[in-house]
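Undergrad: attaching a predicted model along with its sequence, questions to come.
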Amino acid sequence: MCGICGWVSFGRDLRAEHAAVESMTETMACRGPDDHGTWVTEHAALGHRRLAIIDLPGGRQPMSVRTPNGPIVMVYSGEAYNFTELREELIGRGHRFHTDSDTEVVLVAYLEWGDAFAERLNGMYAFAIWDSRENKLVMVRDRMGIKPFYYYETADGVLFGSEPKAILANPLAERALTLDGVRELFAFVKTPGHAVWEGMREVEPGTIVTVRANGLRTTRYWTLETREHTDDRDASVAHVRELLEDIVRRQLVSDVPRCTLLSGGLDSSAMTAIAARQLAETGETVRSFAVDFVGQTENFVPDDLRGTPDTPYVHDVAAMSHTEHQDIVLDSDQLADPDVRSKVIRARDLPAGLGDMDASLYLLFKAIREHSTVALSGESADEVFGGYQQFFDPRAQRATTFPWLVRFADHFGKDDSILTPDLTEALDLPRYIQNAYDTSVAAIERLDGESDFEWRMRKVCYLHLTHFVRILLDRKDRASMAVGLEVRVPFCDHRLVEYVYNAPWSLKTYDDREKSLLRGATRDVLPPSVADRVKSPYPSTQDPKYAVKLQDNAREYLSTPGHPVFDIVSHDWLARAVEIETPQITQASRHGLERSLDLALWLDMYKPTLKLS
């Protein structure tokens, strides 16, 4: 796991731009604290920061192979979980290897198969290859978008990086935000390819972007396709278990300490239990970590989102699977600390607005990093197997919009309610969201003979797997890599995603509950309390002191009415929000305060040019 960046320019000699490339590379020191390297030639410059996971001495980058017509050089972030099999196949084709790293395997695979090599990879990755034979840059991103990857077209080439901050460190990149950028910040739809910053794009998941002197071309090597599911219930459950066993075994491979993230929910518990059984075969014990809040379990109050606290279930799993477990317990002072908020925003490069859920994730990862370098997460199982409440809400099932937005307003209010009236009118978020929805569902293929209800549920599942999950994957990657922790996501293995996506909804809910296939496949390794637990989202503090601290922090901005945040946030709304009495502070008000504080701090840190007219 690493950070990559680079600059391709067909109109200048980049050998005179070492300082700029070093500056771009240095922005991602947190992603790669173990090593760094740059490679510069006339029209291409590549930078790399390394977090050493596999083959600690042999995986240095940029990595190159020589050919009669010039070198092929790569910078790579992520993991190829099938590198052992690929290595053996390539050896059989006559290739020789000088390291034990998966990086070299990926590079040699490109040499052997060209662009077609991407289809052979199983993993999470973002990498860039400069091919001197054809003077071209090849950028590739994994199928699900687990690893972030951005680029910025210039007059004569492109800038690229694992994170926007690497691109923004180059003087050619303008720090600007247009109305479309603000729309993307507040729409909560994660438009594929959109990077919020003006002029910047994402390498979309499952695509290859090729840059030559005559321009840029994007090709897709993977998409979520509709296929007939022919297995019955027993065969489907058995195949899910078979896949999970293989996936977890592959993702436990590491030359550094690893652990699991354990929430006490079905997803992370099943993953932890399988990992514990596999490691026990070699006499190892799984380390597990969970986040908690001071007094949360003792004073927990059920609400519409969360019916139970996590900790008792976490401890049930830890006891049954014999993990070496640790709770990371946080208080409101830590969660509301402006310094923590600053670190989260710096990690994201954007005012994400998820408040204490972002802060607690960052602090959890920071604490874990003292013990482990790799962590396995249950992220994306809800999107794959159908776990969220909106999957079962008739309003969301029938809605002609993104299904999570139907329930989002119920819990957090309308995100644009905090904006100035003029900006709200200019944004016209309903139209933006509707256009994004219509574009997305137009790409879904309906199975012959599929009932109207199954077709609606296929669309709900597809949208979660191509939009919603990418919001959470980006959040997890940025928070973890900000402290040099690699988080792996077994449930994003494309084989599992493809298989379960095409299972009919009636099969995904065969026991009239959420995530039936996952529960059926793993019940034997789980305590009954967890196997039968109702879905509970990522935890959020219930301590009223947290909201009070948010109000205190917001008052500081109200004292400077000329602050640029009030070009976006309504001064009147914020003035009312800070005066709400503690018992009346709703989840919507708290969320609005978090969004406002994120925006204000982001504007102070990045000083973007706002083009809002």
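TA: On my side now, so go ahead.

Undergrad: CA atoms for contacts and neighbours, from now on please.
TA: OK.

Undergrad: quick one, helices of the stretch 451-600 of the chain?
TA: Using DSSP state H, counting those that start in this stretch, the helices found in the stretch 451-600 of the chain span residues 452-463, 469-481, 494-501, 505-508, 516-522, 528-531, 544-558, 571-577, 587-606.

Undergrad: quick one: buried residues of the longest one?
TA: If I follow you right, that is helix 587-606. Within helix 587-606, the residues scored as buried using 16 or more other CA atoms under 10 Å are 588-603, 606.

Undergrad: elements contacting the helix or strand following that helix?
TA: Next helix or strand after helix 587-606 toward the C-terminus (DSSP states H and E): strand 609-611. Secondary-structure packing of strand 609-611 (3 or more CA pairs under 8 Å, 6 or more residues apart in numbering; DSSP states H and E): strand 176-178.

Undergrad: please compare the first structure with the one that follows:
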Amino acid sequence: MCGITGWISYREDPRAQPSVIERMTAALARRGPDASGTWCGPHAAIGHRRLAVLDLPGGTQPMTAPAQSGPGAPPGPPAVVLSYSGEIYNHHALRARLRSRGHHFATRSDTEVLLRAYQEWGDGLTGHLDGMYAFAIWDAHRERLLLVRDRLGVKPLFFAEIPGGLVFGSEPKALFAHPSCRPRIDAQGMREAYGLVFSTGETLWSGVREVQPGGVAVFDRDGLAERLYWRLEARPHTDSGTTATVDTVRALLDRAARAQLEADVPLCALLSGGLDSTVLTALLADELRVREGAAARLRSYAVDYSDQVERFTGDVLRTGHDTPYAAEAGAFIGTDHHLVVLDPQALLDPAHRAAVVAARDSPIGVGDMDTSLYLLFGEMARHSAVALSGEAADEVFGGYPWFRSPAALAADTFPWLLVTSDEAAMPLHPALADTLRVGEFQADTYRSALADVPHLDGETPAQHRRRELQHLSLTRWLRQLLHRKDRLSMAQGLEVRVPYCDHRLVEYAFNTPVALQDFDGREKSLLRAAGARLAPHSVLHRPKNHYPATHHPDYNRGLQDLARDALAAGQGRIRDLVDETAVKPCLDTPPEHLQWGHRLRLERVVDLSLWLDHHRPELAF
């Protein structure tokens, strides 16, 4: 896993300003602690930061090649330059196909496979790739940039047009290292940030866009063109009955787990004690024993807080304390299990909070849950460079409360706005709220999002609504979870893979009738059945449990202090953005009685202050 960046210019010669691409590349140093490289040509400068995972000596980037390889390839300077982040899981099969077509390989890396695939198929290479990836290819002969992102958007890729050219990078901070691209927020950006609609393509930064999941962006002298090479489609379900459907789900899970276990560095798994992570960890541990022998043990990790045993409090998203279930699952599977326990001081540490906000490039987070995940990834990175996560199983298999909540099923809005109460955590100044009109923005975006949902003729109302909720969850809600996991893991130099995002599994589940998805009357029926022999009974039948949050009064008290300090130190700037009358009751509440929604309101105030201080953006509204 790596960080990629670049600058295309048809007005200037980037070779005359090498420090520009060097600064852009350095901005992504935490994504690639193992190596750094740049390439400069007449109209392009390409940068790369490497976290070495496959072919440690042979995967150096940017990687270059002539326009064609093999006999008769033209001599002279490189015609194709690649900077790539991610993993191509089918690179062995692609290498064999490309060799049969006359291509020669000097490395074992999937990077070179990607480069040769472009030489062979051009833009059509996207149809041959299986993996999580974001990459940029500069074709010097055609003076043309190709940007590509994986189907589910696991790996990020941002870009912005500038006078005479374009800049791109794995994170916005790389773009802002270019002198022509400055951090600026307008009213639409604030709507994107605080509307919680999780758009694809648009960002909170003015002029900065994301390559869409399953998308391609091409930039040349004629300008920018964007298109999708993959999207979710509505198709008939072809398996007959529950047994055949469960068997297919299990086969797809097996395939995804096997494909994503390859690495030339130590790897591990996130094991929370929930159904999703337990089933995945069991599949990975079994495959590791097949490859390395019966004694092989997969390292697994879970996070906990120092107060959870005494103070755990359930809510709509958290039904029980994870740690006993994680320990039982680790023992059942036979992993080398590790528990990382965090106290309020670690979660409140200003350096940790600032590092999280800097990693996200956004003021919108989830406070202690972000900081704890960042610290957990840091501990994991001490022993492993690759981790595997159960992220996306709830979106794929319908695990969230809103898939069954009568209010969410009937509501004419994004379901998470009702179930999580997150809409209450937007303490915007009344004057700003009047300008942004976030409610209207949410309603307009919701109607547009529903228009994108594919359907089949003759769907029942239940199937029609399930498809809407699943599509919204996979194309919007999942987007912010993947961003969170990518940013916080890469800030610690750790690659996280997400097998439940395998596009074949996603497509299959999306087109499975609701009666089969919920055949046992519970959430995630298909996953529970597919993993029936992979998890202990207690884990297999646990209700859905969200990522844990601390309940310690010392954390609440410290958070209140941080929010007071932010409002006092921020003076005019933050006070022009925050509704202090909505924040004051949260500051005055006894710490032991601070409710989740009000606490999240304070988290947003603290993060907004840190974000303003770190980026110092121009506020254009």
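TA: Everything's here; your move. For clarity, every value in this text was computed on a predicted model and none was experimentally measured.

Undergrad: can you calculate the TM-score here?
TA: Here the TM-score for the pair of chains, by TM-score structural alignment, normalised by the length of structure 1, is 0.98; 609 aligned residues with a CA RMSD of 1.2 Å.

Undergrad: of the helices of the stretch 451-600 of structure 1, which is nearest residue 309 of structure 1?
TA: Of all those, helix 528-531 sits nearest to residue 309 of structure 1, with 12.1 Å by CA to CA.

Undergrad: the closest one maps to which residues in structure 2?
TA: Alignment of helix 528-531 of structure 1 against structure 2: residues 537-540, by TM-score structural alignment.

Undergrad: so for the matching stretch, what gets flagged as buried?
TA: For stretch 537-540 of structure 2, by 16+ other CA under 10 Å, it's 539-540.

Undergrad: ok, and what's touching that stretch?
TA: Stretch 537-540 of structure 2 has contacts (CA atoms under 8 Å, 6 or more residues apart in numbering) with 273-275, 278, 325, 329, 528, 531-532.

Undergrad: just the buried ones from the residues you listed?
TA: 273-275, 278, 325, 329, 528, 531.

Undergrad: so which of these sit within helices?
TA: 275, 278, 325, 329, 528 (DSSP state H).

Undergrad: skipping its backbone neighbours, what lies nearest the corresponding residue of structure 1 for the last one in space?
TA: When structure 1 is aligned by TM-score structural alignment, residue 528 of structure 2 is paired with residue 519. Of all residues not flanking residue 519 of structure 1 in the chain, residue 531 sits nearest, at 6.4 Å (CA to CA, 6 or more residues apart in numbering).

Undergrad: measure the one you found to residue 301 of structure 1 for me?
TA: Distance check for residue 531 of structure 1 against residue 301 of structure 1: by CA to CA, to the nearest Å, it reads 22 Å.

Undergrad: cool, residue 576 of structure 1 as well?
TA: Applying CA to CA to residue 576 of structure 1 and residue 301 of structure 1 gives a distance of 26 Å.

Undergrad: neighbours of the closest residue to residue 344 of structure 2 other than its chain neighbours, how many?
TA: Nearest non-adjacent residue to residue 344 of structure 2, counting by CA to CA, 6+ apart: residue 555, 5.0 Å away. The number of residues packed near residue 555 of structure 2 is 20, by other CA atoms under 10 Å.

Undergrad: list the contacts for the aligned residue in structure 1 for residue 555 of structure 2?
TA: Aligning on TM-score structural alignment places residue 555 of structure 2 opposite residue 546 in structure 1. Taking CA under 8 Å, 6+ apart, we find residue 546 of structure 1 in contact with 332-333, 335-336.

Undergrad: which stretches of the stretch 151-300 of structure 1 form strands?
TA: Here the stretch 151-300 of structure 1 has its strands, by DSSP state E, counting those that start in this stretch, at 157-161, 176-178, 200-202, 207-212, 215-220, 258-261, 287-293.
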